[in-house]
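In: Next comes the sequence, and after it the predicted model I'd like to discuss.
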Amino acid sequence: MGAVKTKRMPRAVREQQMLDAAVRTFGRRGYMAASMDEIAELAGVSKPLVYLYLNSKDDLFTACIRREAHALTEAVRSGVRTDQPADRQLWDGLLAFFTHTAENPDGWSVLHLQARIHGEAFAAEVAAMREEIVAFVTQLIVVAAREAHRDPDLPEREVAGLAEALVGAAESLAAWANATPGVTARQAAATLMNFAWAGLGDLMEGRPWAPPAP
C-alpha cells in the first residue's frame, strides 16, 4: 500500500473527515475490531496525522460519540415547533428522531450499541445525551398537560416517567427499524405515535388509566 497523500485543508475540515471515517468504521465493525490504520486509510490521511489530531483511539471514539450525540439532539430539537398542538409536537419530534437515526445508521450504532458496552466513560457520554432528550420530551409533555388540565403547577414528576418510557421505546424501535428492511422513518414514528398517544391523549383530557384496587 502506497503512502497516503493529503491535501492542504483547514484543520476543522480535516478533523471532520477523520470523524466521518471513524464513525463509519466504529459503527460497522465495532469499537474493538476497528483499527486506526483502517480509519486513516478511509479518511485519506496518514495514521500519525489521526493521532496528532485526536490523540488516541479512545479519544477518537469519544469525539465520535460527542459529535453524533450533539447531531441527534439538535435534530430532535429543531424538528419540533412549540407553537403547534401537543400531538403535532410529539409527532414532529419522533419523526425527526427516526429520520436522523435512519439517515445516520453508523452514528446510531455508535451511540446505541458500541458506546454502551465499551467502558463507563463512553456510556456516560451517551447517558448525558439521553438525559437531555428525556428532559426535552418531559417539557413537551408537561407543558401540554398543564394547559390541558389548566393547572400551571402540575409537577414535572407526574410526566417524567412517561418521557423516560417514550425515549426508551424510541431507542429500541430505531434499532429495530434500522435492522428491518423496508421500514421507513415515517412508519417507525407512526408506530410509536399510535402506541403512545392513545395513553397521552387520555392524560391530556384528564382520563388517566388507573390500576385496579388491591
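Out: Happy to help now that I have it.

In: From now on I want contacts and neighbour counts done on CA atoms only, so please keep to that.
Out: Will do.

In: which one is Leu173 nearest to, not counting chain neighbours?
Out: Excluding its sequence neighbours, the residue lying closest to Leu173 (CA to CA, 6 or more residues apart in numbering) is Ala188, at 7.0 Å.

In: try this one side by side with the last:
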Amino acid sequence: MPREVRERQMLDAAVATFARHGYRAASMDGIAELAGVSKPLVYLYLNSKEDLFTACIRREAAALVRAVRQGVDPATPPDRQLWEGLGAFFTHTAEHPDGWAVLHNQARTSGEPFVREVATMRADLVAFVTELIAAAAREAHDDPELGDREVVGLAHALVGAAESLAGWANTDGSVTAKEAAATLMNFAWAGLGNLMEGERWTPR
C-alpha cells in the first residue's frame, strides 16, 4: 500500500479517536487497531502521539480553510460571497464532525502547541473574511468609511460567531448547514448593511 494511503488511514483513525476521547485519553494502541496497522508502524510514520495530533489538526484545518475559500465565487456580489463562505463553512463542519471536534473542542484544551495550530487556522479564516467585508464596503462606498481596524474587528467577530454556531449546530443535530448559515447571515448582514450606510450604533 502506498505510504500516503497508509498515512491517510492512520490520520482518519486518529481524528476519530481524538474526537471521541480527547488527546490525553486517546491511546496509540486504539488508533493503530482502528487503522488496521501495528502500533510500531504508527510511530514509524508519525513519530509520537503529539506529532500525530498535530498532523490531525493541520490536516483538518487546511481542509476547512480550503473548503471555505473554494466555496466562494469571486464573480458574485459581496453579500453572495459572504453567504457562500458561511454555507461552505457550515457544510464542511457538518460533514466532518470528528474533524471539527478536534479543531473546536480538543485542540483548544490540550496545550499551547495545539492551541497555536488552531490559531493559525483561525487567522487564515479571519484574513479571508476581512477581504470579503472590505470588498462589500468598497462596493457600498467609493471611499469606504470603515477603517482597516474596524473591518478586521468585524471579521474576528463573524468568525467567532460562526465557530460557536457550528459547535451548537453539530451538538443539536437538527440544524442544517443552510439554516446555520442563514441565521448568521441575517444577523451579520443586517448590521454590516447599516455600517456601510453610515448608520452606527452609539450609546445614548
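Out: Noted; the coordinates are in hand. Fair warning: this is a prediction, and the values are worked out from it, not measured in the lab.

In: aligned partner of the residue nearest to Leu173 of structure 1 in structure 2?
Out: Aligned counterpart of Ala188 of structure 1 in structure 2: Ala180 (TM-score structural alignment).

In: With Phe187 of structure 2 as the reference, measure out to that match.
Out: Per CA to CA, to the nearest Å, Ala180 of structure 2 is found 11 Å from Phe187 of structure 2.

In: which one of these two has more residues nearby?
Out: Using other CA atoms under 10 Å, the more surrounded residue of Ala180 of structure 2 and Phe187 is Ala180, with 20 against 12.

In: tell me the contacts of the more buried one?
Out: By CA atoms under 8 Å, 6 or more residues apart in numbering, Ala180 of structure 2 lies in contact with Phe90, Leu165, Ala166, Ala169.

In: Give me the neighbour count for the first one.
Out: By the criterion of other CA under 10 Å, Phe90 of structure 2 has 27 neighbours.

In: residue nearest the centroid of structure 2?
Out: Nearest to the centroid of the C-alpha atoms of structure 2, with distances taken as CA atoms, centre = their mean, sits Leu64, at 5.2 Å.

In: Which residue comes closest to it once chain neighbours are left out?
Out: The spatial neighbour of Leu64 of structure 2 that comes closest, neighbours along the chain excluded (CA to CA, 6+ apart), is His92 at 6.6 Å.

In: for Ala182 of structure 2, same thing?
Out: Trp83 (7.8 Å).

In: counterpart of the one you found in structure 1?
Out: Aligned partner of Trp83 of structure 2 by TM-score structural alignment: Trp91.

In: Show the contacting residues for that match.
Out: Ala189, Ala190, Met193.

In: What is the burial count for the aligned residue in structure 2 for Ala135 of structure 1?
Out: Correspondence of Ala135 of structure 1 to structure 2, assessed by TM-score structural alignment: Ala127. As a burial measure, Ala127 of structure 2 scores 13 neighbours (other CA under 10 Å).

In: Could you check how far Ala127 of structure 2 is from Ala75 of structure 2?
Out: From Ala127 of structure 2 over to Ala75 of structure 2 the distance is 19 Å, taken as CA to CA.

In: cool, Arg116 of structure 2 as well?
Out: Counting by CA to CA, the separation of Arg116 of structure 2 from Ala75 of structure 2 is 34 Å.

In: Please identify which of the two sits among more neighbours.
Out: Neighbour comparison, Arg116 of structure 2 and Ala75: the larger count goes to Arg116, with 13 against 8 (by other CA under 10 Å).

In: so which helix or strand takes in that one?
Out: helix 112-140 (DSSP states H and E).

In: count of residues packed around the alignment partner in structure 2 of Leu113 of structure 1?
Out: By TM-score structural alignment, Leu113 of structure 1 lines up with Asn105 in structure 2. If you count neighbours by other CA under 10 Å, Asn105 of structure 2 ends up with 14.

In: Look up how far Lys178 of structure 2 lies from Asn105 of structure 2.
Out: Asn105 of structure 2 sits at a distance of 22 Å from Lys178 of structure 2 (criterion: CA to CA).

In: from what I can see Lys39 of structure 2 touches Ala32, true?
Out: Yes - taking CA atoms under 8 Å as the definition, Lys39 of structure 2 is a contact partner of Ala32 at 5.2 Å.

In: okay, these two: which has more neighbours?
Out: Ala32 (20 against 16).

In: which ones are touching Val183 of structure 1?
Out: Ala177.

In: That one: what secondary structure?
Out: Here Val183 of structure 1 is recorded as coil under DSSP: H, G, I helix; E, B strand; the rest coil.
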